[in-house]
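A.B. asks: Got a predicted structure plus its sequence, pasted below:
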Amino acid sequence: MISNNKTMRLKIFQKRLLELEIKAAVLILSRDIFYYTGTAQPCILVVTQNDYFLIVRRALDFVLNETWIDNSKILKNGSFKEILLKLIELGINKGHLGLELDVIPAELFLKIMSIFSGFKPVNISEEIMIQRMKKDQEEIDLIRAACNIMKAGQQRVLEVLSEGMTELELAAEVEYAHRKAGHEGILSMRNFDFYISRGPLSSGENLFKVSGFSNTITGIGLSPAVPAGPSLRKIKSGDIIVVDIPTCYQGYHSDETRTYVLGKACAEVTDLFKALRDISDNVMAYLRDGIKCSELFGIACSCARRLGVEDYFLGLAPRKGNFIGHGIGLDANEPPILFEKSDFVLRSNFTITIEIHLTHPEHGAVKLEDMVLIKENGCEILSVTEREMFLV
């Protein structure tokens, strides 16, 4: 049985601080604070090897209603200088200080270190993300709910897709269906300066145009200001349409891609998707606790080679992709990333995507992305939308 004791999250984190000889960690990112405390209100979470406290900057009434931590650990207001004084009271006045160095603004970092001058900063984000990879039962249930919301959007494509509508109009229909089904309307990404629309949607010749955001199907967007996502291109009969618009439910994401054809698919596109489905199925047949990311990538490559689609696998040269999936949870893209050269070992209760596309230089691109829960001796597909290419 997967534990649901959320208070254990801080205890596990404290154990790692002790093992790494980190005296204290100061967390400011809302996703991390939410993971450990249950609130995303403006707060600072301070964790030592033996204690913790939550500084509430605003909305104390919300925090008291939302959090599962002991109310005696909640402090109203407080500055970084006051945090330092609190640590000194606990006998901590020097040593390693854990900070989320991958996301903390430079100006704030300099301010913190001018106050904590006796400490040496270390990046604690990797430890947080490793802990967040393994999901408890409640997290898995929330991700399942996000997957159910996802299906409402995919179903909407079948209902409204028609010749002459723009990519933007189709995306709006999908997003509206998601929202009505309970999608919170955000797409959280732990990346500096990462901006995109609500998610990629691309069709026709746009499938060959890959923006610099990622080596996958991105769409071209509405302008150079946001060069990814749906465009004003009008969809035509015979077009392939790839829909990859994530959902979020109570903070947890689903990321799923389905491929559609308006009208009849030519034999080459049908065969291309069949090969894609075979590659995805092959990868999932080997997916289980203990397998390395690089091993899965190698399995996908070998299958593509055997099926004669190696040149189309993950796009066309020189813009071929280098991953076949990623972790997912409180962020839409989380570690682990299923890179070609990553020896990271996947474990039970990780939620990941298996995300693969094939691009033919003449006939376009097809993509299949599924939500998957890793188990001890296999995996469970969490996506509820049929894993087919839909003809509309």
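C.D. replies: Thanks, I have it. Numbering: from 1, shown residues only.
A.B. asks: Please make it C-alpha for all contacts and neighbour counts, starting now.
C.D. replies: Fine.
A.B. asks: Can you check which strand is longest in this protein?
C.D. replies: For the chain, the strand with the greatest residue count under DSSP state E is strand 364-375.
A.B. asks: Pull the distance from it to the chain's centre.
C.D. replies: From the chain centre to the centre of strand 364-375 is a distance of 13 Å (C-alpha atoms, centre = their mean, to the nearest Å).
A.B. asks: same for that strand, what does it pack against?
C.D. replies: Contacts defined by 3 or more C-alpha pairs under 8 Å, 6 or more residues apart in numbering; DSSP states H and E place strand 364-375 against strand 240-243, strand 258-261, helix 267-286, strand 351-360, strand 378-381.
A.B. asks: Show me what counts as buried in the longest one.
C.D. replies: In other words, helix 267-286. Using 16 or more other C-alpha atoms under 10 Å as the test for burial, helix 267-286 gives 269, 272-280, 282-284.
A.B. asks: Can you list the buried residues in the helix or strand following it?
C.D. replies: Sequence order places helix 293-306 as the next helix or strand after helix 267-286, per DSSP states H and E. Buried residues in helix 293-306, counted by 16+ other C-alpha under 10 Å: 293-301, 303-304.
A.B. asks: same thing with stretch 353-373?
C.D. replies: Across stretch 353-373, burial judged by 16+ other C-alpha under 10 Å covers 353-360, 363-373.
A.B. asks: ok, now stretch 189-206?
C.D. replies: In terms of neighbour count (16+ other C-alpha under 10 Å), stretch 189-206 has its buried residues at 189, 196-204, 206.
A.B. asks: how long is that stretch from one end to the other?
C.D. replies: 24 Å (C-alpha to C-alpha, to the nearest Å).
A.B. asks: show me the contacts for residue 142.
C.D. replies: Residues counted as contacts of residue 142 (C-alpha atoms under 8 Å, 6 or more residues apart in numbering) are 249-250, 252.
A.B. asks: State the next helix or strand along the chain beyond the longest helix seen in the chain.
C.D. replies: Longest helix in the chain, counting residues (DSSP state H): helix 137-160. Where DSSP H and E defines the elements, the next helix or strand beyond helix 137-160 is helix 167-181.
A.B. asks: also this one, for the comparison:
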Amino acid sequence: MQINKNFNDNLLTPKAELQKRIEKLQLELRQYDLDGALIIQSTDLVYFTGTYQNAHLYIPVEGRPIIMVRRNIDRMKTDSKLDVPIIPFKSMSEIIHFIKQHNLPLPKRLGLEMDVLPVSSFLRYQKIFLDTEFFDCTHIIRKLRAIKSSFEISRIKETSKMMDKIFRSLFEIIRPGLSEFDLVGEIESVARREGHQGLIRVRGFNAEFYFGQLLTGVNSAITSYFDGPINGVGLYPEVPFGPGGKIIQRNEPILFDYVGAKSGYITDMTRTFVIGSIDSKLDKSYQVAKEIQQAIIQEAKPGLPAKMLYDLAYKIAKKYNLIDHFMGAPYPVSFIGHGIGLELNELPVLAKGIEEPLQEGMVFAIEPKFVFPGIAGVGLENTFILNKSGLEKLSSFPDDKIINI
């Protein structure tokens, strides 16, 4: 039966791109003496198949992978260009059968994504793979995904172009008298028309994330559960994060921290706006944030330990006596940036004590921010690609000063 195509070919991840990713994983599996990896996490499935359906992807250390799909096999066949067997299955107990059926040896050492795998699923795998030793292959996959291909970089650049358009729309949208939440609704309408996919993928347990933070005045200095410098009050105690019902006023910071996502790929961007004028202390802090960003641009290069960029930012904040406000207060975070791609929180982490060297092809957001409890938060954020010669900034939207609406 002929299956109708859902998308134009230019929206699908090319077959050669998917094959290259799998070959790189197979090479890593050999290095760790693994016989295969069983992939179930949504973003990893997108990375290796080009789409997400409820499925198990088994990648042997040698030979062709197999995709076992619980729902929806038709969508997997039309939306993925990966040339491998795609099999319907109903029960996890069938996995062994399908591995044997495709003449693949049963794994003695099997990689699983243990950072996100539910315990209940892990216990099921233990009962299914009776003679198999399990290995956490999360770090292998995340390190592979940290280095972006030219295809991925082109997708990320398209997302960044979308973000520039969204931020330019703010000049017509921001006005006094609106609540934060009402204003975010208007902005999200623009974002969806520009192609924002809505869904933001974040790796981890209890990792829900609201992708649009527009916080004004004191609300931008309210802390909560989220492991980042800026949180916001939220609308309800059940979701204490992001914009709330505060009315936008003149002469106070309007901090817009927005995650763009298009064709799967994410960029992160923050600017600080004001209607009228702003306190000199906050303005000075923004200029320090700009100085931190510029210093990182000058310093970052392949081979540099990730911690060096955090240490550099900390040193500059200390020089201006802003340490008590640097990257959140009263609960600061110990990073200055984070990797970005299919997920918001990818490698590398530009954090205190992280020795891993930066590599060409990494994409990360740099977000110097300062928080003054009871007053406001200010800062900026841009997404960068690390090339052989240094950092390439993606956004063309201005960031040299707090923007007056």
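C.D. replies: Okay, I see it. Since the structure is predicted, the reported quantities are computational estimates derived from the model, not experimental observations.
A.B. asks: just to revisit the earlier point, dump the buried residues of helix 293-306 of the first structure to CSV, plus distance to residue 54 of the first structure.
C.D. replies: Output for these, formatted as CSV (distance: C-alpha to C-alpha, whole Å):
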residue, distance to residue 54 of the first structure
293, 36
294, 39
295, 42
296, 41
297, 41
298, 45
299, 46
300, 45
301, 47
303, 50
304, 50
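A.B. asks: picking up where we left off before, top of the contacts of residue 142 of the first structure by neighbour count?
C.D. replies: Taking other C-alpha atoms under 10 Å as the neighbour criterion, residue 252 ranks highest of those with 25 neighbours.
A.B. asks: if I look at that residue, how far off is residue 188 of the first structure?
C.D. replies: Counting by C-alpha to C-alpha, the gap from residue 252 of the first structure to residue 188 of the first structure is 9 Å.
A.B. asks: Now list whatever residues contact both of those two.
C.D. replies: With C-alpha under 8 Å, 6+ apart as the test, residue 252 of the first structure and residue 188 both reach 330-332.
A.B. asks: Report the contact partners of the aligned partner of residue 148 of the second structure in the first structure.
C.D. replies: In the first structure, the residue matched to residue 148 of the second structure (TM-score structural alignment) is residue 135. Residue 135 of the first structure makes contact with 349-351 under the criterion C-alpha under 8 Å, 6+ apart.
A.B. asks: list the ones among those that the second structure also has?
C.D. replies: Among the contacts of residue 135 of the first structure, the contacts conserved in the second structure (both residues aligned by TM-score structural alignment, their matches' C-alpha atoms under 8 Å) are 349-351.
A.B. asks: so which of those residues is the most crowded?
C.D. replies: Within these, neighbour counts (other C-alpha under 10 Å) peak at residue 351, which reaches 29 neighbours.
A.B. asks: from memory that one sits against residue 327, does it?
C.D. replies: Yes: using C-alpha atoms under 8 Å, residue 351 of the first structure is in contact with residue 327, at 5.9 Å.
A.B. asks: Overlap in contacts, these two.
C.D. replies: By C-alpha under 8 Å, 6+ apart, residue 351 of the first structure and residue 327 have these common neighbours: residue 133.
A.B. asks: what's the counterpart of residue 180 of the second structure in the first structure?
C.D. replies: By TM-score structural alignment, residue 180 of the second structure lines up with residue 167 in the first structure.
A.B. asks: Return the distance of its match relative to residue 391 of the first structure.
C.D. replies: Separation of residue 167 of the first structure from residue 391 of the first structure (C-alpha to C-alpha) stands at 17 Å.
A.B. asks: The residue positioned nearest the centre of the second structure: what's it in contact with?
C.D. replies: When C-alpha atoms, centre = their mean is applied to the second structure, the residue found nearest the centroid is residue 344 (1.3 Å). By C-alpha under 8 Å, 6+ apart, the contact list for residue 344 of the second structure reads 200-203, 266-268.
A.B. asks: can you tell me which of those residues are in strands?
C.D. replies: Within the contacts of residue 344 of the second structure, residues falling in strands by DSSP E are 266-268.
A.B. asks: Just among those, which is most surrounded?
C.D. replies: The most crowded member of these, judged by other C-alpha under 10 Å, is residue 267 (31 neighbours).
A.B. asks: hang on, the earlier thing: quick one: which of residue 167 and residue 391 of the first structure has more around it?
C.D. replies: Between residue 167 of the first structure and residue 391, counting by other C-alpha under 10 Å, residue 167 is the more crowded of the two (26 against 14).
A.B. asks: The more buried one contacts residue 222, correct?
C.D. replies: No: if you go by C-alpha under 8 Å, residue 167 of the first structure and residue 222 don't touch, sitting 9.9 Å apart.
A.B. asks: any residues in contact with both of these two?
C.D. replies: 230-232.
A.B. asks: for those residues, which one is nearest residue 339 of the first structure?
C.D. replies: Distances from residue 339 of the first structure to these, taken as C-alpha to C-alpha, are shortest for residue 230 (26.6 Å).
A.B. asks: So what does that closest one match up with in the second structure?
C.D. replies: By TM-score structural alignment, residue 230 of the first structure lines up with residue 243.
A.B. asks: Its match is in contact with residue 232, isn't it?
C.D. replies: Yes: judged on C-alpha under 8 Å, residue 243 of the second structure makes contact with residue 232 at a distance of 5.9 Å.
A.B. asks: Overlap of the contact sets of these two?
C.D. replies: Joint contacts of residue 243 of the second structure and residue 232 (C-alpha under 8 Å, 6+ apart) are 213, 215, 219.
A.B. asks: tell me which of those is nearest to residue 335 of the second structure?
C.D. replies: Using C-alpha to C-alpha, these come closest to residue 335 of the second structure at residue 213, 19.3 Å.
A.B. asks: now the helix or strand harbouring that closest one: which residue numbers in the first structure?
C.D. replies: According to DSSP H and E, residue 213 of the second structure maps onto strand 212-216. Aligned using TM-score structural alignment, strand 212-216 of the second structure spans residues 199-203 in the first structure.
A.B. asks: swap in stretch 258-266 of the second structure?
C.D. replies: Residues 245-253 of the first structure are matched to stretch 258-266 of the second structure when aligned by TM-score structural alignment.
A.B. asks: Leaving out the residues flanking it, which one is nearest to residue 179 of the first structure?
C.D. replies: Leaving aside its chain neighbours, residue 179 of the first structure sits nearest to residue 185 (6.6 Å; criterion: C-alpha to C-alpha, 6 or more residues apart in numbering).
A.B. asks: aligned partner of that neighbour in the second structure?
C.D. replies: Checking TM-score structural alignment: residue 185 of the first structure goes with residue 198.
A.B. asks: right, and its match touches residue 258 too?
C.D. replies: No: the pair residue 198 of the second structure / residue 258 is not scored as a contact, 11.5 Å apart, by C-alpha under 8 Å.
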